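I would like to see how this sequence folds:
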Amino acid sequence: MTVSPPVAAAKQPRRSLSRFRSSRGRETWAGLAMMAPAALLLLLFLIVPVLLAFTLSFTNARLISPNPPRFVGLDNFFRAFTADPVFLQSALNTFLFAIVVVPVQAGLGLLLAVLVNQRLRGTTFFRVVFFIPVVTSIVVVSILWRFMYQSDGLINSMIDTLTFGALQGADWLNDPSTALPAIIVLSIWQAVGFHMIIWLAGLQTIPEELYEAARMDGASRWRQFTNVTWPGLRPTMVFVLVTITIAALGLFVQVDVMTQGGPLNSTSTVVFHAVRKGYEQQEIGYAASISLLFFVAVLIIALIQRWLTREKN
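Model (predicted):
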């Protein structure tokens, strides 16, 4: 039996449509298969821990205990602000660390980026030198600086040599007044190279024609920076400030390696206090509540920072 031309013409689009759907279906399944490993890892190591921490923060769970966890409501949060002076000291130390590190590290990184962005011989060498501490393990860096900060370490020896014995260096990590500033100096030195590279990438996206036009108008180097460079770096500035702030608020490794929160809790931070409560003192529920408070604080600060640096009409 022969198929009439109108019927054959009607079946042809259906076959092509089914073929199209089958190819789209294969592409969809292939995409889901490639996404599945990453989605599984995110689920296991991000979403589940966050949900578990949120649940434990309202209990009195301990790391090793024969008693099952008991729901305590908001007791852990009230304890943090009323019955735990170490938490309040840790929060203050974290705030002081961030309030110093964020502007200094961002400004110093921008200065270095402007210097190594010049078309001169040897700039590549300095880029590598400034970036070496970034690729070095922070644990190794902290151990080296701990030796340098000792009373008979390199820093005090340099002070004694440069001043011909007129000044004596402090016991940097064992003095409550100098321990946190010492960690601040180390942290800025270690991470400034990373943000120098970010600033440098932003500088290289600014068209050279804008500088040529500014020079033709007689603009000085400072006017070129304020009218051309800085406006062109606004997206980069937002990224740099947010990343530095999050890293500064999450200070942990330097404290854990160099001071263990001492002396007299002068270098304890929120993250370090949460880890110490959760693993050393086995108060998992209370540590989870501290972590939840830390998460909310970081989120609020990041949102405020993003709002302050937004594009304004």
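
C-alpha from now on. contacts and neighbour counts both.
Fine.

next one: residue 198 from residue 285, what distance?
According to C-alpha to C-alpha, to the nearest Å, residue 198 stands 39 Å off from residue 285.

ok, residue 302 - contacts?
Applying C-alpha atoms under 8 Å, 6 or more residues apart in numbering to residue 302 gives the contacts 242, 245, 246.

and the first one, that one's in a helix?
Yes. When classified by DSSP: H, G, I helix; E, B strand; the rest coil, residue 242 is found to be part of a helix.

the residue nearest to it when sequence neighbours are not counted and residue 35: what is the separation?
Distance criterion C-alpha to C-alpha, 6 or more residues apart in numbering; nearest residue to residue 242, sequence neighbours excluded, is residue 302 at 6.3 Å. Separation of residue 302 from residue 35 (C-alpha to C-alpha): 29 Å.

what's the answer for residue 45, then?
The value you get for residue 45 to residue 35, if C-alpha to C-alpha is used, is 16 Å.

related to what we said a few turns ago, so which of the contacts of residue 302 comes closest to residue 164?
Set against residue 164, the nearest of the contacts of residue 302 by C-alpha to C-alpha is residue 245 (39.6 Å).

tell me which element that closest one falls in.
Using DSSP states H and E, residue 245 falls within helix 234-249.

quick one: the residue nearest the centre of the chain from residue 298, how far?
Geometric centre of the chain, nearest residue: residue 247, 2.8 Å, by C-alpha atoms, centre = their mean. Separation of residue 247 from residue 298 (C-alpha to C-alpha): 10 Å.

now swap in residue 212 and tell me
42 Å.

between the two, who's got more neighbours?
Using other C-alpha atoms under 10 Å, the more surrounded residue of residue 212 and residue 298 is residue 298, with 16 against 13.

OK, contacts around the closest residue to residue 182 other than its chain neighbours?
Nearest residue to residue 182, sequence neighbours excluded (C-alpha to C-alpha, 6+ apart): residue 172, at 6.6 Å. If a contact means C-alpha under 8 Å, 6+ apart, then residue 172 has 149, 150, 151, 178, 179, 182 as its contacts.

and which of these is nearest to residue 160?
Nearest to residue 160 out of the contacts of residue 172 is residue 151 (C-alpha to C-alpha; 11.3 Å).

that closest one belongs to a strand?
No. Residue 151: not assigned to a strand; according to three-state DSSP it is coil.

does it touch residue 169 like I think?
Yes. Using C-alpha atoms under 8 Å, residue 151 makes contact with residue 169 at a distance of 7.1 Å.

circling back to that earlier point, just the buried positions in the helix holding residue 245, please.
Going by neighbour count (16 or more other C-alpha atoms under 10 Å), the buried part of helix 234-249 is 236, 237, 238, 240, 241, 242, 244, 245, 246, 248, 249.

got the contact list for residue 244?
Going by C-alpha under 8 Å, 6+ apart, residue 244 touches 101, 102, 105, 106.

could I get these in TSV, plus columns for neighbour count and distance to residue 275?
Converted to TSV, the contacts of residue 244 look like this (neighbours: other C-alpha atoms under 10 Å; distance: C-alpha to C-alpha, whole Å):
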residue	neighbour count	distance to residue 275
101	22	22
102	21	24
105	25	26
106	20	28
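
sequence B follows; please return its structure for comparison with A:
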Amino acid sequence: MTTSPGLVAPAPAPEVTGRAPRRNRVRRDRLAGPLMAAPAVLLLLLFVALPFVAAVWFSFYNVRLGDPRDPAFMGLTQYARIFTDPDVSSQFLSALLHNFVFAAVVVPVQTALALGLAVLVQKNLPGIAVFRSVYFLPVVFPMALVALIWGLILARGSDGLLNSLLSFFSGGSFGAQDWLGSGRTALASVIVLSIWQGVGFQMVILLAALQQVPRDLYEAAQLDRANAWHRFVHVTLPGIRTTLVFVALYTTILSLRVFDQIYVLTRSGAGLNEDAARTVMYQAVSSAFDANNIGRASAISVVFFVIVVVLSLLQRRATRERED
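The predicted model follows:
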């Protein structure tokens, strides 16, 4: 194309490559993850990492609340007393045994109940939403309230609801039991309370996993004439195996750090046998605020933290090998 004399042809527009906007978009995408995780990381640092570091520091000193003197450095003495001092070591080992018994019962029973409830409420039946809400309702209640309610249920003598029901259905032949005060039933009572309160949370997690299992697998199993049990074993369980591992690991950690229900049932006048249901976290809190020994409480917490981490890693490794 020719131009008229005296006119200058316009310069060609610069080619837009789009590299700069794409580079900015990639940079924003890289920053999005850290920025979104920053609040959670900050909370973990403030309420988990920092208190743990402080506990490690306190464990090397003789720290007492309200003492005007400076904390005296004791080195590893607090740790040595946990395993060598007869009074401290006996309480610690007894509390650690109670934690293991609690976890050994709660983890499999609560996981199995949660899975059974999840399979039950998964079906689309009339009013099933009401059952889901009822099963999940105890999770909404704070543990202190749950402990108080169960304290009334398991109260000694004829005042307890459980004793009244057993006496009514047995025609008065069943004698009133001290469920919380007896050394044989105190820990078992706390276990029942904890399972009742926490099974709904695991049920919701497993219910979400069950709904993600492809329906085609069930249809293929039915075509192969597999019954309900075989479909559950060979289709359902493999489909939710990862979620089951998470639920078992999470329940184990919660079981090992049990404290609230022990404290409330012991200090509220419910009559829980302290020696029969003492846990490690309860002993740490008692050492800190009853015996006014922050150093010993910190040492107990650090030792217990190491034990929980080791057990969690062993459990995760065992479950990973089974998955492989």
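
what's the TM-score here?
After superposition, the two chains reach a TM-score of 0.88 (TM-score structural alignment, normalised by the length of the first structure), with 300 aligned residues with a C-alpha RMSD of 2.5 Å.

the residue nearest to residue 242 of the first structure matches what in the second structure?
By TM-score structural alignment, residue 302 of the first structure lines up with residue 312 in the second structure.

that match: helix or strand, and which one exactly?
Assigned by DSSP H and E, residue 312 of the second structure falls in helix 294-323.

now that helix, how far from the chain's geometric center?
Helix 294-323 of the second structure sits 14 Å away from the centroid of its parent chain (C-alpha atoms, centre = their mean, to the nearest Å).

buried ones in that helix, by neighbour count?
294-302, 304, 308, 311-312, 315-316, 319.

kindly report the same for stretch 37-57 of the first structure.
50, 53, 54, 56, 57.

now stretch 229-244 of the first structure: which residue numbers in the second structure?
So stretch 229-244 of the first structure sits over residues 236-251 in the second structure, by TM-score structural alignment.

tell me how far the matching stretch lies from the chain's centre.
For stretch 236-251 of the second structure, the distance to the chain centre is 14 Å (C-alpha atoms, centre = their mean).

repeat for stretch 270-286 of the first structure
21 Å.

now stretch 28-48 of the first structure
Its chain's average C-alpha position is 24 Å from that of stretch 28-48 of the first structure, according to C-alpha atoms, centre = their mean.

with stretch 182-195 of the second structure instead?
So, by C-alpha atoms, centre = their mean, the centroid of stretch 182-195 of the second structure is 19 Å from its chain's centroid.

with the second structure superposed, average distance for the helix holding residue 245 of the first structure?
Mean deviation of helix 234-249 of the first structure relative to the second structure after superposition (mean C-alpha distance after the TM-score superposition for the first structure): 0.6 Å.

name the helices or strands packed onto the helix or strand just after that helix?
Sequence-wise, the next helix or strand downstream of helix 234-249 of the first structure (DSSP H and E) is helix 253-258. Here helix 253-258 of the first structure touches helix 138-148, helix 179-203, going by 3 or more C-alpha pairs under 8 Å, 6 or more residues apart in numbering; DSSP states H and E.

tell me which of the contacts of residue 244 of the first structure fall in helices.
Secondary structure from DSSP state H places 101, 102, 105, 106 of the contacts of residue 244 of the first structure in helices.

which one of the residues you listed sits closest to residue 11 of the first structure?
Nearest member of those to residue 11 of the first structure, counting by C-alpha to C-alpha, is residue 106, at 65.7 Å.

just give me the match in the second structure for the closest one.
Here residue 106 of the first structure is matched to residue 111 in the second structure, going by TM-score structural alignment.

same thing with residue 165 of the first structure?
Residue 165 of the first structure maps onto residue 172 in the second structure, with residues paired by TM-score structural alignment.

please, which helix or strand holds the residue nearest to its match when sequence neighbours are not counted?
Among residues not flanking residue 172 of the second structure along the chain, residue 166 sits closest, at 8.0 Å (C-alpha to C-alpha, 6+ apart). Secondary structure assignment for residue 166 of the second structure, by DSSP H and E: helix 161-169.

for the first structure, which helix is longest?
Counting by DSSP H, the longest helix found in the first structure is helix 5-42.

with the second structure overlaid, how far apart is the helix or strand following that one on average?
Next helix or strand after helix 5-42 of the first structure toward the C-terminus (DSSP H and E): helix 48-56. Taking mean C-alpha distance after the TM-score superposition for the first structure, the mean distance separating helix 48-56 of the first structure from the aligned residues in the second structure is 1.2 Å.

counting contacts, what elements does helix 48-56 of the first structure pack onto?
Counting contacts by 3+ C-alpha pairs under 8 Å, 6+ apart, helix 48-56 of the first structure packs against helix 284-308.

what about the helix it packs on, how far off from the second structure?
Once fitted to the second structure, helix 284-308 of the first structure is off its aligned match by 0.8 Å on average (mean C-alpha distance after the TM-score superposition for the first structure).

run the angle between that helix and helix 48-56 for me.
Inter-element angle recorded for helix 284-308 of the first structure and helix 48-56: 110 degrees (by axes from the mean of the first three to the mean of the last three C-alpha atoms, to 10 degrees).

angle of helix 284-308 of the first structure against helix 234-249?
For helix 284-308 of the first structure against helix 234-249, the angle by the same axes, to 10 degrees is 160 degrees.

and residue 196 of the first structure? What does it align with in the second structure?
When the second structure is aligned by TM-score structural alignment, residue 196 of the first structure is paired with residue 203.

same question, residue 71 of the first structure
Under the alignment (TM-score structural alignment), residue 71 of the first structure maps onto residue 73 of the second structure.

with adjacent residues omitted, what lies nearest to that match?
Closest to residue 73 of the second structure by C-alpha to C-alpha, 6+ apart is residue 61, at 4.4 Å.

isn't that neighbour right up against residue 293?
No. Using C-alpha under 8 Å, residue 61 of the second structure makes no contact with residue 293, being 9.9 Å away.

find residues that contact each of the two.
By C-alpha under 8 Å, 6+ apart, no residue touches both residue 61 of the second structure and residue 293.

before we move on, back to that, and the longest helix of the first structure, what does it pack onto?
Looks like helix 5-42 of the first structure contacts no helix or strand (3+ C-alpha pairs under 8 Å, 6+ apart).

what about it, distance to the chain center?
41 Å.
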